[in-house]
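J.: Only the shape, not the letters, is given here:
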């Protein structure tokens, strides 16, 4: 997978720039998400490794399957990916495109894990605090993990804020044992 990320990175940037130029971020997101989904289909996986099929044939399959979702320059982009044998990297490419888009739009998805179910007022209070701290628009998903004992663990991209009782006890134990 990391190889796919390395392969996908320059193409994700190029796709993002094309989408920005065309003011078609939603259309490109939709096309890339569906293309990524297609790469998980076992028939498409077989197609991608079939030595009897040319890169152009493989690209044309994607163009036909995505026909209704293709933004301006989308078909050409897929054909470039096919010629460069980068179609298997579409899932990584889609993820990287969405990360570029989120950065551009100054938004972040935040995952909050708490020891107990949060009510709407608590979620709103956390969202407002995170919006101020991260200077981004916030989308929150929540889950419950009773092993936290109390508090919350917040994940926003690469940032992790561990305010759980379990996390605090672990840090205290580490300090006392050193």
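T.: Sure thing, it's come through. As the structure is a computational prediction, the values presented were derived from the model and not from experiment.
J.: Going by C-alpha atoms from here, please, whenever you check contacts or count neighbours.
T.: Fine.
J.: Excluding sequence neighbours, find me the nearest residue to residue 32.
T.: residue 94 (5.2 Å; C-alpha to C-alpha, 6 or more residues apart in numbering).
J.: give me every residue that touches the one you found.
T.: 12, 29, 32-33, 36 (C-alpha atoms under 8 Å, 6 or more residues apart in numbering).
J.: List the neighbours of the longest helix anywhere in the chain that are in contact with it.
T.: Of all the segments assigned as helix in the chain under DSSP state H, the longest by residue count is helix 2-21. The contact list for helix 2-21, computed with C-alpha under 8 Å, 6+ apart, reads 25, 27-28, 73, 77, 86, 88-90, 92-94, 96-97, 100-101.
J.: Now, the residues you listed that are in helices?
T.: The members of those that map onto helices under DSSP H are 25, 27-28, 77, 90, 92-94, 96-97, 100-101.
J.: tell me which of those residues is nearest to residue 44?
T.: Residue 44 lies nearest to residue 90 out of the ones in helices among the contacts of helix 2-21, by C-alpha to C-alpha, at 11.9 Å.
J.: Residue nearest the middle of this structure, spatially speaking?
T.: By C-alpha atoms, centre = their mean, the mean C-alpha position of the chain lies nearest to residue 95, the distance being 3.7 Å.
J.: tell me which residues of stretch 101-110 are tucked away?
T.: 101, 107-108, 110 (16 or more other C-alpha atoms under 10 Å).
J.: Let me know whether residue 162 touches residue 152 as I believe.
T.: Yes. Using C-alpha atoms under 8 Å, residue 162 makes contact with residue 152 at a distance of 6.5 Å.
J.: And these two? Which one has more around it.
T.: residue 152 (24 against 17; other C-alpha atoms under 10 Å).
J.: tell me the contacts of the more buried one?
T.: 112-115, 162-164.
J.: also this one, for the comparison:
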């Protein structure tokens, strides 16, 4: 079974339990904290996913790290360790966030621009795409000077490409096709 499928199954189970207990936001914050800690401490992530490290040691470290977390979050993370699924923690967190966002009517948008968006521009983009998607948008801005200008918006599996680079590429392709004819 692929790690993405495993991560989604655990995330769905945790999501349903958190929803029943009214802990959606708290569990999401706790998972994001764990994910950030693993992202900022590659040595810890490497140690945690190493097959020769004893499960008991991994659980002890996790229990120390998760002292301030809900029992629900701690138990699921321990379950992942006991079942040898430590490597899916990041995918698990992303899957949980996606489920929580869907429940709240929120969509994550990655907006690529040639320069950093101002708050007003981000709000304007969010408002325009919120109407189109029927959901509130959370925007993450990525700066990529190679797109020259315009904007590329990715919401889930949808891509809206209004970059000047794309327009120039399409124009170049049309010119080549007209020369071939």
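T.: Thanks, I have the structure now. If you're wondering where the values come from, they're calculated on a predicted model, not measured in any experiment.
J.: Give me the TM-score for these two chains.
T.: Scored against TM-score structural alignment, normalised by the length of the first structure, the superposed chains reach a TM-score of 0.80; 175 aligned residues with a C-alpha RMSD of 2.7 Å.
J.: circling back to that earlier point, tell me which residues in the longest helix of the first structure are buried?
T.: Result for helix 2-21 of the first structure [16+ other C-alpha under 10 Å]: buried residues 4-5, 7-9, 11-13, 15-19.
J.: Residue 122 of the first structure: which of those is nearest?
T.: residue 16 (35.3 Å).
J.: how far away is that closest one from residue 112 of the first structure?
T.: Look at residue 16 of the first structure and residue 112 of the first structure: by C-alpha to C-alpha, to the nearest Å, they are 29 Å apart.
J.: Please, where are all the strands along the second structure?
T.: Applying DSSP state E to the second structure gives strands spanning 106-113, 136-143, 151-155, 158-161.
J.: Next one: the aligned residue in the second structure for the residue nearest to residue 32 of the first structure from residue 5 of the second structure, what distance?
T.: Aligned by TM-score structural alignment, residue 94 of the first structure pairs with residue 93 of the second structure. Using C-alpha to C-alpha, residue 93 of the second structure is found at 13 Å from residue 5 of the second structure.
J.: And residue 94 of the second structure, by the same measure?
T.: 12 Å.
J.: same question, residue 18 of the second structure
T.: Note on residue 18 of the second structure: its distance to residue 5 of the second structure, by C-alpha to C-alpha, is 20 Å.
J.: and what of residue 167 of the second structure?
T.: 37 Å.
J.: Ok, residue 68 of the second structure next?
T.: 29 Å.
J.: pretty sure residue 60 of the first structure contacts residue 77?
T.: No. Counting by C-alpha under 8 Å, residue 60 of the first structure does not reach residue 77; the two are 11.4 Å apart.
J.: Return the member of the ones in helices among the contacts of helix 2-21 of the first structure nearest to residue 131 of the first structure.
T.: Among those, and counting by C-alpha to C-alpha, the member closest to residue 131 of the first structure is residue 101, at 17.6 Å.
J.: for the closest one, what are its contacts?
T.: Applying C-alpha under 8 Å, 6+ apart to residue 101 of the first structure gives the contacts 16, 25.
J.: now do residue 60 of the first structure
T.: Residue 60 of the first structure makes contact with residue 79, according to C-alpha under 8 Å, 6+ apart.
J.: Distance of the counterpart of it in the second structure relative to residue 81 of the second structure?
T.: Residue 60 of the first structure maps onto residue 60 in the second structure, with residues paired by TM-score structural alignment. Distance, residue 60 of the second structure to residue 81 of the second structure, using C-alpha to C-alpha: 11 Å.
J.: Likewise for residue 57 of the second structure?
T.: Distance of residue 57 of the second structure to residue 81 of the second structure, given as C-alpha to C-alpha: 10 Å.
J.: Have a look at the two and say which one is more surrounded.
T.: residue 81 (20 against 11).
J.: gap between the more buried one and residue 24 of the second structure?
T.: Computed as C-alpha to C-alpha, the residue 81 of the second structure to residue 24 of the second structure distance reads 22 Å.
J.: With residue 111 of the second structure instead?
T.: 26 Å.
J.: repeat for residue 132 of the second structure
T.: Taking C-alpha to C-alpha, one finds residue 132 of the second structure at 26 Å from residue 24 of the second structure.
J.: These two: who's more crowded?
T.: Applying other C-alpha under 10 Å to residue 132 of the second structure and residue 24 shows that residue 24 carries more neighbours, namely 22 against 9.
J.: Tell me who's in contact with that one.
T.: Each residue near residue 24 of the second structure by C-alpha under 8 Å, 6+ apart is listed here: 15, 18, 100.
J.: Save the residues you listed as JSON lines, and put in distance to residue 121 of the second structure too.
T.: Listed next are the contacts of residue 24 of the second structure as JSON lines, based on distance: C-alpha to C-alpha, whole Å:
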{"residue": "15", "distance to residue 121 of the second structure": "33"}
{"residue": "18", "distance to residue 121 of the second structure": "35"}
{"residue": "100", "distance to residue 121 of the second structure": "26"}
